[in-house]
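Student: sequence below, structure please.
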Amino acid sequence: MKKLILKFVLLSDACFSRGDGTAGEVDIEVEHDQYGLPYLNGRALKGLLHEEAAELVHALSLAGSTSQNWNQIANRVFGEPGSSQETQGLVRFGNATLPPHFRQKIIDNKLNAHDVLIGLTSTRTQTANDDTGAPKPETLRMMRIIPRGTPFQAELICDDGIEEMDLAFLSACVKALRRAGSNKTRGMGKIWTSFDHFKKFEEAI
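Tutor: Next up is the predicted model:
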């Protein structure tokens, strides 16, 4: 197995929603662990990159790139639709968390999880708009957000059968990823990513 690290930094505020709220505080809560530290779920990260893979395969097809079977490579990396144990992808995606040294300091100091969450995030109100752009009545919502500048990193575990071109394609998907989380169309969740294998992909196309 091969372990790789995918890093990204928030260039705008983000909300990695867990799908519900916290009573008396926010209607939309961010994913966070038992220590109050926010994170992006590994399944969500894989889903975002898989979307970029589909777009990339389509773009390469339109561009007439035939040096590689890009759809096959995408399936090798992420797994085939409805994949079984035998056809699952060669890469497993861990949660994207705050940097390990920072996490360890929080854990070692045994800080209150709620205080940690409050200290690392802020809140924002939002409303739904009608066709005229006016706020719809009774749609005011409070959401918790992670501020821009916050760094994250995820561990990627690659099976032994992974090849350099698989990693190059994955790197291109990472490079294409620009936003994550809720309200991406409202300017939230803009990210800058860091991964290592993009040059090989450029050579292949």
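Student: when you work out contacts or count neighbours from here on, use the C-alpha atoms and nothing else.
Tutor: OK.
Student: mind listing what the closest residue to D20 other than its chain neighbours touches?
Tutor: Leaving aside its sequence neighbours, D20 sits nearest to I28 (Cα to Cα, 6 or more residues apart in numbering; 5.6 Å). Going by Cα atoms under 8 Å, 6 or more residues apart in numbering, I28 touches 17-22, 141-144.
Student: please provide the structure for the following sequence as well, for comparison with the first:
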Amino acid sequence: MHNFKIKITTKSPLQLGYGRAGIVIDSDVVHDKYGMPYFPAKRFKGLLYESALEIAEIFDEKIFTKKDIDKLFGQGEDGISRIYINNFYLKNYEKMYSDWQYLNNEYKGFFTAQSILDLYTDIRYQTTIDKKTGTTVDGSLHNMRIIDAGTEFYGEIILIEDCELNQKILALALKNLRFAGAKRNRGCGRINCLLINEKELPQKIFKEVI
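Tutor: The predicted model follows:
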């Protein structure tokens, strides 16, 4: 078993929706009870799985195969996952959570989840244009909340079966993962994934693709 520390940096605005809308916001972002956005583990695992499949396809399964990937991510015959991923939170999340909890209790109504969420996000508006008339289509105005570019999330990935093959799949899938969330064709969703303790891995696992 090996714990790997990961940093995700948003290189452009990120729309991590969670299927809910509010009175004012049509499409909100995932956040905790105090308004701090986070990157859900389940969603990141899915993205990492897709990224690994893309690597396997690019290199004709010469580096690792789809079967190897499926086994690691629990998609194989036994259904047992060899990788565990935690939610990714803002830097110093635990301390900030404690601080916001204190302020929320001491000054009720002054610090709200909405006001805290506004610190890390922005609202983007869009509408549909009628190609024939060049005017906006009635009722097409839509807004969505986006996480600001430059936001950093931190978390851990645990390789339960810590072998060189699984290390290779994880490391290369992280390097290849560059997009997440919705509205990627609207300039959103570029991310960078950094394996903070990459030096703990044998460097030969990267040489096949450099």
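Student: what's the TM-score here?
Tutor: Here the TM-score for the pair of chains, by TM-score structural alignment, normalised by the length of structure 1, is 0.83; 195 aligned residues with a Cα RMSD of 2.4 Å.
Student: that older thread, what about the alignment partner in structure 2 of the residue nearest to D20 of structure 1, distance to I83 of structure 2?
Tutor: Taking TM-score structural alignment, I28 of structure 1 has S27 as its aligned residue in structure 2. According to Cα to Cα, to the nearest Å, S27 of structure 2 stands 31 Å off from I83 of structure 2.
Student: could you do P202 of structure 2 as well?
Tutor: 19 Å.
Student: and those two? which has more neighbours close in?
Tutor: Remark: of P202 of structure 2 and I83, I83 carries more neighbours, 20 against 11, as counted by other Cα atoms under 10 Å.
Student: corresponding residue for the more buried one in structure 1?
Tutor: Using TM-score structural alignment, I83 of structure 2 sits opposite V91 in structure 1.
Student: thought that match was touching I73?
Tutor: No - using Cα atoms under 8 Å as the test, V91 of structure 1 is too far from I73 to be in contact (11.8 Å).
Student: name the residues contacting each of those two.
Tutor: Among the neighbours of V91 of structure 1, none is also in contact with I73 (Cα under 8 Å, 6+ apart).
Student: residue in structure 1 matching A182 of structure 2?
Tutor: With TM-score structural alignment as the criterion, A182 of structure 2 lines up with S182 in structure 1.
Student: doesn't its match fall inside a strand?
Tutor: No - per DSSP: H, G, I helix; E, B strand; the rest coil, S182 of structure 1 lies outside any strand segment and is coil.
Student: residue closest to the middle of structure 1?
Tutor: The residue lying closest to the centre of structure 1 (Cα atoms, centre = their mean) is L45, at 3.6 Å.
Student: hang on, the earlier thing: which one of the contacts of I28 of structure 1 sits closest to S171 of structure 1?
Tutor: S17 (25.3 Å; Cα to Cα).
Student: I'd say that closest one and N183 touch.
Tutor: No - S17 of structure 1 is beyond contact range of N183, at 10.0 Å (criterion: Cα under 8 Å).
Student: and the two? Which one has more around it.
Tutor: Each of S17 of structure 1 and N183 has its neighbours counted (other Cα under 10 Å); S17 has more, 21 against 13.
Student: mind listing what the more buried one touches?
Tutor: 28-31, 181-182.
Student: just F206 of structure 2 next, same as before
Tutor: 168, 172.
Student: which residue in structure 1 aligns with it?
Tutor: With TM-score structural alignment as the criterion, F206 of structure 2 matches E202.
Student: helix or strand: which one has that match?
Tutor: helix 198-204 (DSSP states H and E).
Student: what's the answer for F153 of structure 2, then?
Tutor: Using DSSP H and E, F153 of structure 2 falls in strand 152-159.
Student: so how much does that strand differ from structure 1 once superposed?
Tutor: With mean Cα distance after the TM-score superposition for structure 1, strand 152-159 of structure 2 departs from structure 1 by a mean of 1.5 Å once superposed.
Student: same for that strand, what does it pack against?
Tutor: Contact partners of strand 152-159 of structure 2 among helices and strands, from 3 or more Cα pairs under 8 Å, 6 or more residues apart in numbering; DSSP states H and E: strand 2-10, strand 83-85, strand 89-90.
Student: stretch 96-111 of structure 1: end-to-end distance?
Tutor: 21 Å.
Student: likewise stretch 11-20 of structure 2?
Tutor: End-to-end distance of stretch 11-20 of structure 2: 25 Å, with Cα to Cα as the criterion.
Student: quick one: it to chain centroid distance?
Tutor: 9 Å (Cα atoms, centre = their mean, to the nearest Å).
Student: what residues sit buried inside that stretch?
Tutor: Going by neighbour count (16 or more other Cα atoms under 10 Å), the buried part of stretch 11-20 of structure 2 is 11-17.
Student: what's the distance between F4 of structure 2 and A113 of structure 2?
Tutor: 31 Å.
Student: ranges for the helices of structure 2?
Tutor: 41-58, 66-73, 93-106, 113-117, 164-176, 204-207 (DSSP state H).
Student: right, so of the ones you listed, which gets closest to D138 of structure 2?
Tutor: Nearest of the helices of structure 2 (Cα to Cα): helix 113-117, 28.9 Å.
Student: in the closest one, what counts as buried?
Tutor: Quick answer for helix 113-117 of structure 2 (16+ other Cα under 10 Å): 113, 117.
Student: likewise stretch 79-99 of structure 2?
Tutor: Those buried within stretch 79-99 of structure 2 under the rule 16+ other Cα under 10 Å are 81-90, 97.
Student: my read: Q34 of structure 1 touches A113, true?
Tutor: Yes - between Q34 of structure 1 and A113 there is a contact under Cα under 8 Å: 6.6 Å.
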